[in-house]
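Chemist: Here's my sequence, what's the structure:
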Amino acid sequence: MAGKVFVTGSAGFIGFHLSQRLLSEGWQVLGLDGMSDYYDVRLKLRRHAMLAQNPGFRAVEGLLETPGLVRGLVDDFRPDVIVHLAAQAGVRYSIDAPRSYVDANLVGTFEVLEAARACPPRHMLLASTSSVFGANELMPYAETHKADHQMSFYAATKKATEAMAHSYAHLYALPTTMFRFFTVYGPWGRPDMALFKFTKAILSGEAIDVYNHGDMRRDFTYIDDLVEGIVRLIAAVPGANPVGESDSLSPVAPWRVVNIGNGAPVQLMDFVAAIEAATGREAHKNMLPMQPGDVPATWADATLIESLIGPLPRTDIRDGVRSFVAWYRDYYGV
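Modeler: Just a heads-up that it's a prediction; the model follows:
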């Protein structure tokens, strides 16, 4: 089914891995990335450089929210599929720099939607987050659960993009799938995420900050498992008929939201133990209270995604962490 795909955030953690996978399957990939300095730009540049080794990849550097930039690229490239991953990420950073979330997540997504309206793809897929479930304590999180009480501005902007995309899907008959990601990790991961920070600190002999005194659970999703889900969902174009009672398919638009998670929450201290095992070192721990905007647990209900595309691989947390630590040691020479 290979064709042309436009990937926003192609130098990001998920965008890089997805682009690699699509290129390996014969897709032509046009990647756009703003190269923001939210974390080390050298890591992003290295990812793009690796993708550029494949002649099927073309990179454009520019801010998503630049008026008309995305529209011009889409008009010229005419993609069969758009995968919109670019965003200002981070729960805690959204407290310090909320304007960047308005610009990248709201205005940037508007630019993508306008481009898709003018040049409709076969399928448009956009990244959301499990953080939209917010104060909902009913777990595992199902796509049909209420997600009305976001606890961070980051989550609020991502919930807004779900609503924006739904309106465009309804008004312009744009087949649209929203992803809700659950704590993605793996090689080439983001330096602001816990696995990267913990590994760096442990290998440097520094203490790690453990929030809520370690009483937290996350549905850690290994990057290869996530990418497998996205690639399979490209062919699962929303239509008029739901696949079952668990389907989040809109009654008025070719639009649905889909969880992509491992479906098995891991205790934070077990996660730390996996890093200790992979590094061969014990972590010095600063036990701290919960951070503003954070939630104590996430857990994905995988019923819908499995109804759409079948069972996904579920990499064991110890294997996934071991792969990340091996990459980290090799990349940083430690």
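
Chemist: rest of the way, CA atoms for contacts and neighbours
Modeler: OK.

Chemist: Residue 229 reaches residue 261, doesn't it?
Modeler: No. In this structure, residue 229 is not within contact of residue 261 by C-alpha atoms under 8 Å, at 9.3 Å.

Chemist: and residue 200, which of the three is it?
Modeler: With DSSP: H, G, I helix; E, B strand; the rest coil as the basis, residue 200 sits in helix.

Chemist: Residue 229 and residue 261: which is more packed in?
Modeler: Neighbours were counted for residue 229 and for residue 261 using other C-alpha atoms under 10 Å; residue 261 has more, 30 against 22.

Chemist: Surely that one and residue 226 touch.
Modeler: Yes. Between residue 261 and residue 226 there is a contact at 7.4 Å, judged by C-alpha under 8 Å.

Chemist: residues touching residue 86, list them.
Modeler: When contacts are counted by C-alpha atoms under 8 Å, 6 or more residues apart in numbering, residue 86 is found next to 8, 9, 10, 12, 15, 33, 64, 104, 105.

Chemist: dump the residue contacts of the third one.
Modeler: Residues counted as contacts of residue 10 (C-alpha under 8 Å, 6+ apart) are 16, 19, 31, 32, 33, 48, 85, 86.

Chemist: Distance check, the last one against residue 62.
Modeler: According to C-alpha to C-alpha, to the nearest Å, residue 86 and residue 62 sit 11 Å apart.

Chemist: do residue 56 as well
Modeler: In this structure, residue 56 and residue 62 are 20 Å apart, going by C-alpha to C-alpha.

Chemist: Then residue 259?
Modeler: 29 Å.

Chemist: Neighbour count: the two, which is higher?
Modeler: residue 259 (25 against 14).

Chemist: Three-state assignment for the closest residue in space to that one that isn't next to it in sequence, please.
Modeler: Once flanking residues are discounted, residue 259 sits nearest to residue 180: 4.7 Å by C-alpha to C-alpha, 6 or more residues apart in numbering. Secondary structure state of residue 180, per three-state DSSP, is strand.

Chemist: I have a second one here; can you model it like the first so I can compare?
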Amino acid sequence: MKHVKIAGGLGFIGFHLAQKLLDEGWLVTAVDSLENRSELKLALEMELGRNAHFTFLQTKIEQVDFGDADVVVYAADNENRAALEAVLRKCQPDCLFVFLSTTDVYEYSGEWRVQPVTEYGKAMLAQEENIRVTCAETGGAAVIIRLPTVYGLHQPYHLKLGRQFVSYEDETGKTESMHDLLYIDDVTSALAAAMAIDSGQHTIHLGSGTSNPFERTGKSNGLDYQKAHELLGFFPRTSLAEGIKKYQLAHEEWQRQKKLAAMYDETKSMAAKHPNTNQ
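Modeler: Have a look, this model is predicted:
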């Protein structure tokens, strides 16, 4: 049974990937410092913890031993260069390192080219180069996956979702790329496929292959996925309309489960306060 360690395993993408890999029979260790000890992250830990093959490490990722993992997925704060370097150095030469980057490294001027126009894109391009240099020194394999905006249950940002177009409700502090949009299930399928790569260094972007839903002028298409299809068998199966419906249904079910859990806790509390003394 293969073992994956996910740095940032209780984040949006990290959680969904962990869930998928557990379903596929992996041993999964999620690493998260829980510095922002949110109610959601605690609930996600409990959700994953129902599987006997799941382990959670509450600590800073720099302090974790990654030497026993077959695959390390870096889904944590990807702008932290020191943390990234520490994790890379702890991976064994036969360990695959998967890094989640951004399509903000691209600029669209009639065609897509690597020319970041945002500070986040520039930072990610520098991180990508750091990975290439370090893995060339250690002999480790690496896959860099450049992601557009990913949406689905537990997404950490608020999107206005329409039938054909989307937009951010608040762009303050936004780091997600606005070049394209993909549903979380399509992304985790691609990441799981990338984990089968066992040698070399690869940089792949994911895209919808359709018009950019953030762009209302029609002048910009979303990103193609030819290389991702060739290397990973990737194909975006979820249309925007389907994704919105799946997201809404999943959100409703999550809220229902939360209410049931709250009712159960309240019942237990009442029973503890008023125990039945009739024997």
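
Chemist: what's the TM-score here?
Modeler: Put the two chains on top of each other and the TM-score (TM-score structural alignment, normalised by the length of the second structure) is 0.78; 246 aligned residues with a C-alpha RMSD of 2.9 Å.

Chemist: I figured the residue nearest to residue 259 of the first structure hits residue 126, correct?
Modeler: No. If you go by C-alpha under 8 Å, residue 180 of the first structure and residue 126 don't touch, sitting 9.1 Å apart.

Chemist: Contacts only, for the equivalent of residue 10 of the second structure over in the first structure.
Modeler: Counting by TM-score structural alignment, residue 10 of the second structure lines up with residue 11 in the first structure. Each residue near residue 11 of the first structure by C-alpha under 8 Å, 6+ apart is listed here: 31, 32, 33, 35, 44, 45, 47, 48.

Chemist: mapped onto the second structure, which of these are still contacts?
Modeler: Among the contacts of residue 11 of the first structure, the contacts conserved in the second structure (both residues aligned by TM-score structural alignment, their matches' C-alpha atoms under 8 Å) are 31, 32, 33, 44, 47, 48.

Chemist: now the residues you listed as TSV including neighbour count?
Modeler: TSV is the format used below for these (neighbours: other C-alpha atoms under 10 Å):
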residue	neighbour count
31	24
32	28
33	24
44	23
47	20
48	24
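
Chemist: Among those, which ones are in strands?
Modeler: Among those, the ones falling in strands (DSSP state E) are 31, 32, 33.

Chemist: Verify the contact between the first one and residue 4 for me.
Modeler: No. With contacts counted by C-alpha under 8 Å, residue 31 of the first structure stays clear of residue 4, the gap being 11.0 Å.

Chemist: Tell me how far the corresponding residue of the first structure for residue 39 of the second structure lies from residue 190 of the first structure.
Modeler: Residue 39 of the second structure maps onto residue 42 in the first structure when the alignment is built from TM-score structural alignment. Residue 42 of the first structure sits 12 Å away from residue 190 of the first structure, going by C-alpha to C-alpha.

Chemist: now do residue 313 of the first structure
Modeler: 22 Å.

Chemist: what about the helices in the stretch 51-200 of the first structure?
Modeler: Using DSSP state H, counting those that start in this stretch, the helices of the stretch 51-200 of the first structure run over 69-77, 93-96, 98-101, 108-118, 153-172, 194-204.

Chemist: elements contacting the longest one?
Modeler: Counting contacts by 3 or more C-alpha pairs under 8 Å, 6 or more residues apart in numbering; DSSP states H and E, helix 153-172 of the first structure packs against helix 93-96, helix 98-101, helix 108-118, strand 123-129, strand 176-181, strand 255-260.

Chemist: Which among those is found nearest to residue 151 of the first structure?
Modeler: Nearest to residue 151 of the first structure, of all those, is helix 93-96, at 10.7 Å by C-alpha to C-alpha.

Chemist: Can you spell out the matching residue range in the second structure for that closest one?
Modeler: The aligned range for helix 93-96 of the first structure is empty, by TM-score structural alignment.

Chemist: same for that helix, what does it pack against?
Modeler: Contacts defined by 3+ C-alpha pairs under 8 Å, 6+ apart place helix 93-96 of the first structure against helix 153-172.

Chemist: orientation of the helix it packs on relative to strand 255-260 in degrees?
Modeler: 140 degrees (axes from the mean of the first three to the mean of the last three C-alpha atoms, to 10 degrees).

Chemist: Give me the buried positions along helix 153-172 of the first structure.
Modeler: Neighbour-count burial for helix 153-172 of the first structure flags 153-162, 165-170 (criterion: 16 or more other C-alpha atoms under 10 Å).

Chemist: now swap in stretch 75-84 of the second structure and tell me
Modeler: In stretch 75-84 of the second structure, counting by 16+ other C-alpha under 10 Å, buried: 75, 76, 78, 83, 84.

Chemist: re the thing from before, identify whichever of the helices and strands packed on helix 153-172 of the first structure lies nearest to residue 272 of the first structure.
Modeler: When these are compared by C-alpha to C-alpha, strand 176-181 sits nearest residue 272 of the first structure, at 21.1 Å.

Chemist: according to the alignment, the closest one goes to what range in the second structure?
Modeler: So strand 176-181 of the first structure is aligned with residues 142-147, judged by TM-score structural alignment.

Chemist: Could you give the separation of the matching stretch from the chain centroid?
Modeler: 11 Å (C-alpha atoms, centre = their mean, to the nearest Å).

Chemist: again with stretch 18-27 of the first structure
Modeler: For stretch 18-27 of the first structure, the distance to the chain centre is 17 Å (C-alpha atoms, centre = their mean).

Chemist: got a list of what the nearest residue to residue 105 of the first structure once chain neighbours are set aside touches?
Modeler: Distances taken as C-alpha to C-alpha, 6+ apart place residue 87 nearest to residue 105 of the first structure, at 5.2 Å, with adjacent residues excluded. Shown in contact with residue 87 of the first structure (C-alpha under 8 Å, 6+ apart): 9, 101, 104, 105, 108.

Chemist: From residue 193 of the second structure, how far out is the counterpart of residue 267 of the first structure in the second structure?
Modeler: Aligned by TM-score structural alignment, residue 267 of the first structure pairs with residue 213 of the second structure. Distance check for residue 213 of the second structure against residue 193 of the second structure: by C-alpha to C-alpha, it reads 26 Å.
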